[in-house]
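Please work out how this folds:
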Amino acid sequence: MKLLQIFDPKRGYCAGRLEGDKVYPVYYEEKRLRTVLDLVEYATALDMELSEVVDELTAAGPSLGEVNVAPDRAKSHLAIPIHPPEVWACGVTYKKSAEFRDEDTQTSKGIYDYVYFAERPELFFKATASRCTGPNDFIGLRSDATFTAVEPELAVVVDSRKNVLGYMVANDVSAWDIERENPLYLPQSKVFRGCCALGPVLVTADEIKDPYALTIRCEIKRANRILFSGETTLGMMKRKIEKLIDFLFLANTIPTGTVLLTGTGIIQTEEAALQENDVVEITVPEIGKLVNIAKRVS
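Modelled structure (predicted):
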């Protein structure tokens, strides 16, 4: 089952179910269930499967083509699939990432390789809903950074009981030159407006039996020319998703609807450092293509 959100100028953000090219609204006005987060919290509270709740509340609606357009608050458009209360991220879950970061850092050589082989993963707070964007929306370029990079990842949506509710495509946008200067600058490298893109839909866990079989592809386009492309598979991750979730919940209260980013195995070249108006396309065939445009944020 593929879930999404539509922004409607009259009703605000509304949950929907995607079947083929058709979008079916999902809501329960009497209980004020309108967004995907509303549905996720409702299903968790009643100990129901998310897909069961959606099946009961599905109505008729528009085609995907009608709403898969650039955000415009005067028109209905495809929006971020869920407004997560929290977004957390994992780093150095791929060997390629560890090697690149150790070669790239100006201080503390070997710390990333150490984390790659350690029992404890790198885990950090990434964003709140206000710092996240959805399909066809912008991704942020910090005004004090010169090398902003994409980090294409699989996003996992969890409830407060550690259950995996579904998956999305994610872009953990990062100012690599800031982290490169000193690892203690990681929060500034990672957390800013437009630092996390999620979409284009949320695919429920029952539809993706083996997430490690998924392939992630990324293209960066400038003036309609492909500037960079890369590909990886989730099967190359060193750590299991369940193990990452276990560490996330250690001594930590995690609200339902939280998103966990699982790390990247695609390393962008510095020659392809993001510039304003670059178009980033990240594709996981079983989920869809997440498209965003780079914009400077101050």
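
going forward, measure contacts and count neighbours with C-alpha atoms only.
Will do.

Could you give the number of residues near K162?
16 (other CA atoms under 10 Å).

looking at this, it is in a strand?
No: under DSSP: H, G, I helix; E, B strand; the rest coil, K162 sits outside any strand and is assigned coil.

for K162, what are its contacts?
Contacts for K162 (CA atoms under 8 Å, 6 or more residues apart in numbering) come out as 245-246, 249.

Which ones among these map onto strands?
Using DSSP state E, the subset of the contacts of K162 located in strands is empty.

Please identify, among those residues, the one with the most neighbours.
When neighbours are taken as other CA under 10 Å, the top entry among these is I245 (19 neighbours).

Give me the nearest residue to it, chain neighbours excluded.
Nearest-residue entry for I245: K162, 6.8 Å, with adjacent residues in sequence omitted and distances by CA to CA, 6 or more residues apart in numbering.

how close does that neighbour get to V173?
Per CA to CA, to the nearest Å, K162 is found 25 Å from V173.

Ok, G91 next?
13 Å.

neighbour count winner among those two?
The neighbour comparison of G91 against V173 (other CA under 10 Å) goes to V173, with 25 against 19.

Name the residues of stretch 281-291 that are buried.
Within stretch 281-291, the residues that count as buried by 16 or more other CA atoms under 10 Å are 281-284, 286-291.

repeat for stretch 291-298
Under the neighbour-count criterion of 16+ other CA under 10 Å, stretch 291-298 has 291-295 buried.

same check, this time on stretch 52-62
53-54, 57-58.

I have a second one here; can you model it like the first so I can compare?
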Amino acid sequence: MKFLRIGPAGHEVPCVLDASGVARNISSLVVDIGPATMPGLIAAVSGVDLSTLPEVATTGARIGSPVARPNNVWCIGLNYADHAEEAGMPIPEEPIIFSKSSLTVCGPNDPILKSKAMTKLDWEVELGIVIGTPALEIAPEAAMDHVFGYVTANDVSERAWQIERGGTWIKGKTYPNFCPTGPWLVTADEVPDPQNLALSLSVNGEVMQDGTTATMIFGVAHVVHYLSQFAQLEPGDLILTGTPPGVGMGLKPPRYLEAGDTVTLSVEGLGQQESVVEAV
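Here you go, the predicted structure:
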């Protein structure tokens, strides 16, 4: 199944795509698509004749994040060997964990916000994992049982804040709209091998990132298992799994986003985003 949320920010309608790709309003079945409804979401929709549900127009409509504000946004850093190389950092022996505020999560085509204080605004296409059931200290072989599905995500980063201001990476990761997500939440059964998905990102039509999840250092199952050793993962939690090479910081010379730039990205089977950088 492919779930999505359509409408103005704060007033999105929960939807599912039918077999013809038409968005159907499921608000009669679930209040929303989020942490509270995630455990029973598939059961609520299963067996329903989707053609009997109201159609929701997508042309010209705003698409919201497919999960209404997750409780947690977990992130894995330097999870592609070639990205670690371009960053000039050693390949991690264990996953590097940081987080983003849930307020960073926005719709897939919402603007990327650039404040006057930002000087090194960067992009990162990533495979996002959405947790379906609570997970704490789970065994590796049980990890995939806790995965609800997957999303396309952009781990937007202000590198000067992340790297040059001391402390932790979260400084450069957690400004509003720094996590465009979606357009769809695709259930795990439709992604039989999350370690074989193409990822791509372009800026103003120029391809910057062209990679595959096959080169991840720590795969989806290991990431979920590993995180659960340190924190309880909750339904709706979003995990960003790292980015392939081609980020602006790694270019020679480096290149960063400016107001008016258009960032287009996709993960195979999970849909495409297109965001314009907006000065605030």
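
Overlay them and tell me the TM-score.
The TM-score (TM-score structural alignment, normalised by the length of structure 2) is 0.85; 262 aligned residues with a CA RMSD of 2.3 Å.

Make CSV from the buried residues of stretch 52-62 of structure 1 and add secondary structure and distance to H77 of structure 1 to it.
Output for the buried residues of stretch 52-62 of structure 1, formatted as CSV (DSSP: H, G, I helix; E, B strand; the rest coil; distance: CA to CA, whole Å):
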residue, secondary structure, distance to H77 of structure 1
V53, helix, 24
V54, helix, 20
L57, helix, 21
T58, strand, 19
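
which residues touch N79 of structure 2?
Contacts for N79 of structure 2 (CA under 8 Å, 6+ apart) come out as 92, 95-96, 216-218, 241-243.

Kindly indicate which of the residues you listed lies nearest L127 of structure 2.
Using CA to CA, T241 is the member of the contacts of N79 of structure 2 that sits closest to L127 of structure 2, with 5.8 Å.

mind listing what the closest residue to the closest one other than its chain neighbours touches?
Leaving aside its sequence neighbours, T241 of structure 2 sits nearest to I76 (CA to CA, 6+ apart; 5.1 Å). Contacts for I76 of structure 2 (CA under 8 Å, 6+ apart) come out as 95-98, 223, 239-242.

what's the counterpart of E86 of structure 2 in structure 1?
For E86 of structure 2, the aligned residue in structure 1 is F100 (criterion: TM-score structural alignment).

same deal with I163 of structure 2?
When structure 1 is aligned by TM-score structural alignment, I163 of structure 2 is paired with R180.

Let me know the helix or strand that that match is in.
Secondary structure assignment for R180 of structure 1, by DSSP states H and E: helix 176-181.

measure the residue nearest in space to the middle of structure 1 to T58 of structure 1 for me?
Nearest to the mean C-alpha position of structure 1, counting by CA atoms, centre = their mean, stands A170 at 2.6 Å. Separation of A170 of structure 1 from T58 of structure 1 (CA to CA) stands at 26 Å.

One more: K209 of structure 1?
24 Å.

Can you show me the helices along structure 1?
36-45, 50-57, 64-67, 95-104, 111-117, 176-181, 186-190, 241-249 (DSSP state H).

And the contacts of the third one?
Pointing back at helix 64-67 of structure 1 there. In contact with helix 64-67 of structure 1 (CA under 8 Å, 6+ apart) are residues 6, 18, 21-23, 76-78.

aligned partner of E276 of structure 1 in structure 2?
By TM-score structural alignment, E276 of structure 1 lines up with A259 in structure 2.

can you pull the contacts of its match?
Neighbour list for A259 of structure 2: 114, 276-279 [criterion: CA under 8 Å, 6+ apart].

Please apply the same query to L78 of structure 2.
L78 of structure 2 sits in contact with 84, 91-92, 96, 242-243, where contact means CA under 8 Å, 6+ apart.

got it, and G288 of structure 1?
169, 199-201.

Could you export those residues as TSV, including distance to T256 of structure 1 and neighbour count?
Conversion of these to TSV gives the following (distance: CA to CA, whole Å; neighbours: other CA atoms under 10 Å):
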residue	distance to T256 of structure 1	neighbour count
V169	19	28
G199	18	30
P200	20	28
V201	18	29
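
For E281 of structure 1, which non-adjacent residue is spatially closest?
Closest residue in space to E281 of structure 1, ignoring its immediate chain neighbours: V291 at 4.6 Å, by CA to CA, 6+ apart.

Please say which position in structure 2 that neighbour maps to.
Aligning on TM-score structural alignment places V291 of structure 1 opposite E274 in structure 2.

My guess is its match contacts G205. True?
No: at 10.8 Å, E274 of structure 2 and G205 do not qualify as touching, with contact defined as CA atoms under 8 Å.

Which neighbours do those two have in common?
Overlap of the contact sets of E274 of structure 2 and G205 (by CA under 8 Å, 6+ apart) consists of 262, 264.

Can you flag the buried ones in the contacts of I76 of structure 2?
For those, buried by 16+ other CA under 10 Å: 95, 97, 223, 239-242.

could you redo the contacts of K162 of structure 1 as a markdown table and give each row distance to E151 of structure 1?
As requested, the contacts of K162 of structure 1 are exported to a markdown table (distance: CA to CA, whole Å):
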| residue | distance to E151 of structure 1 |
| --- | --- |
| I245 | 20 |
| D246 | 23 |
| F249 | 24 |
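
ok, the residues you listed vs L154 of structure 1, which is closest?
Nearest to L154 of structure 1 among these: I245, at 13.5 Å, using CA to CA.

ok, now how distant is the closest one from Y112 of structure 1?
Distance of I245 of structure 1 to Y112 of structure 1, computed by CA to CA: 20 Å.

for I178 of structure 1, same thing?
From I178 of structure 1 to Y112 of structure 1 the distance is 16 Å (CA to CA).

quick revisit: who wins for proximity to E29 of structure 1 among the helices of structure 1?
Nearest to E29 of structure 1 among those is helix 50-57; the distance by CA to CA comes to 10.1 Å.
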